[in-house]
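K.L.:
Pasted the sequence and its predicted model underneath.
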Amino acid sequence: MRFFARVAAALACLFAPPAAAQLVTPAVRATPPLPTDKTNIWVLDLSTGGRVTILLRPDVAPKMVERVKTLTRQHFYDGLPFHRVIDGFMAQGGDPKGDGTGGSTLPDLEAEFNYLPHVRGAVSAARAQDKNSANSQFYIIFQPRLQLDRDYTVFGRVIDGMSHVDLIERGEPPAAPSRIVRAYIASDDPPAFQPAPVAAATAGLGEPATLPGTTAAIPRAAPVPARRPARSSITRRPTRR
């Protein structure tokens, strides 16, 4: 019996992995915000007749989330149209020129590609072919487009009011584009939704962005006056032109 015990102990030592190999620390994901966290709720009042509530995800795209909060508080998005809307794919907005060539004067952002999927209601940043070119433009997914995953920065998802997104006028560009009446961050205590006419926005420069799988432009932020204009475009994929 002692012989067999010694053999078993020897075999255990022989096939046991090194001690260091057993100390594998799994990657830890940051905790996402709760749907009740008003500091990370983006509110869009649409001309389609209702309010859309979007849960922002600073745990995976902190730079884009911060950009959206900054521009929202500057009233940048108020009155902007959804200039490129493809049925069964996405609605693209965030361009002050309304033609896919506009954006903010803030610098472009580094890519924050992450594990969030392009499912219905996903909100993602438009960009040019340069992966580090997201700025102000974004798109909301109508139907899953998973081939865009890890190639565009998903930074939020619609958690209420998707029916109002579904009513956004289609077209590239739409004949009578739907608009963002007002944009808010929920922690800023926005007033109750009130439908109102919106004047067309005209300021801004930039290059259009393209969406994966498309050939049309996805709007993005305009560069500062000293910079070369940047554009964004959405093809059947989201990227700026």
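P.N.:
Perfect, thanks for sending it.
K.L.:
contacts and neighbour counts: CA atoms only from here.
P.N.:
Fine.
K.L.:
show me where the protein has helices.
P.N.:
2-15, 62-73, 162-166 (DSSP state H).
K.L.:
let's bring in a second model and compare:
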Amino acid sequence: MLKFAAAFALMASPALASGIEIAVEGEGANGTITIDLFEDVAPKHVEQITALAANGLYDGVVFHRVIKGFMAQTGDVEHGRLGMDMSRAGTGGSDLGNIPAEFSEMPFDAGVVGMARSQSPDSANSQFFIMFDAGYFLNGQYTVVGKVTAGMDVVNAIKLGHPRSGAVTGQPDVMKTVTVTE
């Protein structure tokens, strides 16, 4: 119970030093997603996301893995650009290097944004995911970096991928532009 109370307290009042706005276009979703980034919870991850966004590296990157009732993953700045061979989407990262895990007690509720990674906890780089619903099995296993504050309807409309793998076929929805907000 104490763990839940601590997580709730963190969720209720994180310092929101910055955020991002994502303009999404595609067959499924069209609109803007506003995300507050939790700089006090995951400072290194937030720094990396805002650097990538400020330099336009997220612009044109697709939602390559989308699983109904779970999450939508994007952010592969190396292999996930619209118009590329999507068979490698989800395997790349940025030139900024991997980030050490910054696990917290914040729960993976609907609208929470987490950093994607490989088997190593210290392998997050540029990819992130947005939760459609709660996924508490991720708690303490992945870094929470923010939360959707507007545009959850846009998130929920993102084109779904294959029911088993989540791989999006055909024309995936894309982050047309990603801008840093204060």
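P.N.:
Cool, the structure landed. Computed from a predicted model, the values in this text were never measured in an experiment.
K.L.:
thinking again about what came up before, next, format the helices of the first structure as JSON lines and append mean neighbour count and distance to Asp149 of the first structure.
P.N.:
Shown next, in JSON lines, are the helices of the first structure (neighbours: other Cα atoms under 10 Å; distance: least, Cα to Cα, whole Å):
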{"stretch": "helix 2-15", "mean neighbour count": "10", "distance to Asp149 of the first structure": "40"}
{"stretch": "helix 62-73", "mean neighbour count": "19", "distance to Asp149 of the first structure": "16"}
{"stretch": "helix 162-166", "mean neighbour count": "18", "distance to Asp149 of the first structure": "21"}
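K.L.:
now these as JSON lines including distance to Asn114 of the first structure?
P.N.:
Output for these, formatted as JSON lines (distance: least, Cα to Cα, whole Å):
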{"stretch": "helix 2-15", "distance to Asn114 of the first structure": "38"}
{"stretch": "helix 62-73", "distance to Asn114 of the first structure": "11"}
{"stretch": "helix 162-166", "distance to Asn114 of the first structure": "23"}
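K.L.:
Of those, give the one that comes closest to Thr48 of the first structure.
P.N.:
Thr48 of the first structure lies closest to helix 162-166 among these, at 5.9 Å (Cα to Cα).
K.L.:
next one: that closest one to chain centre, how far?
P.N.:
Taking Cα atoms, centre = their mean, to the nearest Å, one finds the center of helix 162-166 of the first structure at 17 Å from the center of the full chain.
K.L.:
Which residue numbers in the second structure does it align to?
P.N.:
Counting by TM-score structural alignment, helix 162-166 of the first structure falls onto residues 152-156 of the second structure.
K.L.:
can you list contacts of the matching stretch?
P.N.:
With contacts defined as Cα atoms under 8 Å, 6 or more residues apart in numbering, stretch 152-156 of the second structure is touched by 24, 29-33, 72, 111, 130, 132.
K.L.:
One more pass at 7 Å, please.
P.N.:
With contact meaning Cα atoms under 7 Å, 6 or more residues apart in numbering, stretch 152-156 of the second structure is reached by 29-33, 111, 132.
K.L.:
mean shift of that stretch relative to the first structure?
P.N.:
Taken over the aligned residues, the distance from stretch 152-156 of the second structure to the first structure averages 0.5 Å (mean Cα distance after the TM-score superposition for the first structure).
K.L.:
Spatially nearest residue to the most centrally placed residue in the first structure (excluding sequence neighbours)?
P.N.:
Centroid-nearest residue in the first structure, with Cα atoms, centre = their mean: Ser124, separated by 2.1 Å. Distances taken as Cα to Cα, 6 or more residues apart in numbering put Val154 closest to Ser124 of the first structure, at 4.0 Å, once the chain neighbours are dropped.
K.L.:
ok, the residue in the first structure that Ile35 of the second structure lines up against - contacts?
P.N.:
Taking TM-score structural alignment for the superposition, Ile35 of the second structure sits opposite Ile54 in the first structure. Contacts for Ile54 of the first structure (Cα under 7 Å, 6+ apart) come out as 41-43, 156-159.
K.L.:
Please check the residues you listed and keep the buried ones.
P.N.:
Neighbour-count burial (16 or more other Cα atoms under 10 Å) is assigned, among the contacts of Ile54 of the first structure, to 41-43, 156-158.
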